[in-house]
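Undergrad: coordinates only, no sequence provided:
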């Protein structure tokens, strides 16, 4: 079985988590996928490539290897819903557009899902927690940047077109107010990309579970509209010219998070 994640240890007090870029499948999931799910449309395609600059900066990077069709790393292990509006669960039975994930009668059974929880979900979160503890012990605080992307139009999940950048801080509870303020100011300082703070995407389980500013752990989630760096239709091609235009702003956001955290510390 493929490893649950790929991890790079850095020297900065920053961990970049990328839970939804994986495409690996367990045999039972691969055999049972519907035609709509087989292209893995709900993947955060190319996010490790888009954020490849963070390694050279010295950040730690954690990337999930398995598709969210196997198990969603950004949902709680008890599968408690994160949103009152339409969403998907720990073991997605429907795609974002409402289509069935699996052929009739072909979804993994309870035993297979428990195995995915133990072999994929738990190792990712153990590594995430372990690294945050290491960073805090070494630097006095830890920063968690949870990197995501999604198609810009999904009527089942939200009305109209999604803003280009969707920053989530769990309503201001997952990071210090100064960090949120500086990130918002950096997005407001440019006019190329639309943005919102704590709009439709306020942060998933990772942001909510690990962000604890009173304990020196500051977490944010950035949900990107995929139109800004890739094709949103299969085969989901990477658009390097768009990515190169977007990447400087992402670098500025990472820089703003780190500089504001240093002021707090």
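TA: Yes, it's here. Remember, predicted model here, so these are calculated numbers, not experimental data. Numbering: from 1, shown residues only.
Undergrad: contacts, neighbours, all on C-alpha from now
TA: OK.
Undergrad: just want the most central residue of this protein.
TA: Closest to where the C-alpha atoms of the chain average out (Cα atoms, centre = their mean) is residue 148, at 3.5 Å.
Undergrad: neighbours of the closest residue in space to that one that isn't next to it in sequence, just the number please.
TA: Of all residues not flanking residue 148 in the chain, residue 223 sits nearest, at 4.6 Å (Cα to Cα, 6 or more residues apart in numbering). Applying other Cα atoms under 10 Å, we find 24 residues neighbouring residue 223.
Undergrad: then residue 170?
TA: Residues within reach of residue 170, counting by other Cα under 10 Å, total 23.
Undergrad: what do you get for residue 263?
TA: The burial count for residue 263: 9, using other Cα under 10 Å.
Undergrad: now swap in residue 189 and tell me
TA: Residue 189 has 9 neighbours, counted by other Cα under 10 Å.
Undergrad: equivalent analysis for residue 161, please.
TA: By other Cα under 10 Å, neighbour count at residue 161 equals 12.
Undergrad: kindly report the same for residue 120.
TA: Counted with other Cα under 10 Å, residues neighbouring residue 120 total 22.
Undergrad: the structure to be compared is supplied as follows:
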């Protein structure tokens, strides 16, 4: 059995589907905790409860890879070279210096330098992606086609990052706006988008979130690996305070299973569509 670091959670399934959870963690290592302005700010932008929202996926046979480390320590869905994935748009980097609302994360003089960034790459980024690569390779030995599904969420309103209210479903396939895909076959993204449409909830394909480094890096369509990102607005499964009321007492709110039921129903349809796509292609 592989010996993973305590913060890295890997569940090996037998179906041709790998689900990545790079941003659901909120742990702050003891040696870094005192460098942040506050633990709450350093945890605030997590993809809260997303791994719990998708807990049913293991029952479908999916493999899951999850980090328990806060994205404020290092963002596992960014290019490790530090190159921006969204040129010209406000975003956060490999080792973010600010929150999504452009507030400083670090106390003065405590920001990570190049040596510290390199240490975090070695300590956190490298093991996560080694595990993700290994799971994709393991399943590719068994199936000609595997789907990599990168699972995310974000608050519905963040003016520093996007205008207005984000659609409930934000499907990213590393393509330009609309139904052109580069990280997966259009047959996959078409059916996933259709289930989002049938939900009756707002959705967009390759809108503000087109897929991060994981979606872009692991895509290998000729090699049988199709990847996509699903960015959910948090309001679909938890109750969001108004942006002006966001503070340590109001956020995060718990996952509300009753409230989340319609969203979870659609997500189950989406994951089953991913499995059907991979299984059909593998059988062919």
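TA: Alright, I've got the coordinates. Quick caveat, the model's predicted, so the values are computed rather than measured.
Undergrad: TM-score them against each other, please.
TA: Remark: TM-score between the superposed chains equals 0.95 [TM-score structural alignment, normalised by the length of structure 1]; 264 aligned residues with a Cα RMSD of 1.7 Å.
Undergrad: sorry, back to before: what do we get in structure 2 for the residue nearest to the centre of structure 1?
TA: Applying TM-score structural alignment, one finds that residue 148 of structure 1 aligns to residue 152 in structure 2.
Undergrad: does its match really touch residue 25, like I thought?
TA: No. In this structure residue 152 of structure 2 lies outside contact range of residue 25 using Cα atoms under 8 Å: 11.5 Å.
Undergrad: return every residue with contacts to both of those two.
TA: Applying Cα atoms under 8 Å, 6 or more residues apart in numbering, one finds that residue 152 of structure 2 and residue 25 are jointly contacted by residue 47.
Undergrad: which residue ranges of the stretch 51-200 of structure 1 form helices?
TA: Using DSSP state H, counting those that start in this stretch, the helices found in the stretch 51-200 of structure 1 span residues 53-57, 110-116, 122-139, 177-188.
Undergrad: can you give me the strands for structure 1?
TA: 5-8, 14-18, 60-64, 142-150, 165-168, 195-197, 217-225 (DSSP state E).
Undergrad: find me the equivalent region of the last one in structure 2.
TA: I take that to be strand 217-225 of structure 1. Under TM-score structural alignment, the match for strand 217-225 of structure 1 is residues 225-233.
Undergrad: could you check how far the residue nearest to residue 148 of structure 1 is from residue 145 of structure 1?
TA: Per Cα to Cα, to the nearest Å, residue 223 of structure 1 is found 11 Å from residue 145 of structure 1.
Undergrad: burial count for the nearest residue to residue 68 of structure 1 once chain neighbours are set aside?
TA: Closest residue to residue 68 of structure 1 apart from its sequence neighbours, by Cα to Cα, 6+ apart: residue 20 at 6.3 Å. Neighbourhood size, residue 20 of structure 1 [other Cα under 10 Å]: 25.
Undergrad: for residue 20 of structure 1, give me its contacts.
TA: Residues in contact with residue 20 of structure 1 (Cα under 8 Å, 6+ apart) are 43, 44, 63, 64, 66, 67, 68, 72, 73, 74, 148.
Undergrad: map it onto structure 2.
TA: Using TM-score structural alignment, the equivalent of residue 20 of structure 1 in structure 2 is residue 23.
Undergrad: where's its match relative to residue 75 of structure 2, distance?
TA: As judged by Cα to Cα, residue 23 of structure 2 and residue 75 of structure 2 stand 7 Å apart.
Undergrad: could you do residue 229 of structure 2 as well?
TA: Here the criterion is Cα to Cα. By it, residue 229 of structure 2 lies 15 Å from residue 75 of structure 2.
Undergrad: compare the two (neighbour count), which wins?
TA: residue 229 (27 against 23).
Undergrad: what sits against the corresponding residue of structure 2 for residue 5 of structure 1?
TA: Here residue 5 of structure 1 is matched to residue 8 in structure 2, going by TM-score structural alignment. Counting by Cα under 8 Å, 6+ apart, residue 8 of structure 2 makes contact with 65, 66, 67, 68, 128.
Undergrad: how does it look with 10 Å?
TA: Neighbour list for residue 8 of structure 2: 22, 25, 65, 66, 67, 68, 69, 124, 127, 128, 131 [criterion: Cα atoms under 10 Å, 6 or more residues apart in numbering].
Undergrad: do you know how far the aligned partner of residue 68 of structure 1 in structure 2 is from residue 6 of structure 2?
TA: With TM-score structural alignment defining the correspondence, residue 68 of structure 1 maps onto residue 71 in structure 2. Look at residue 71 of structure 2 and residue 6 of structure 2: by Cα to Cα, they are 16 Å apart.
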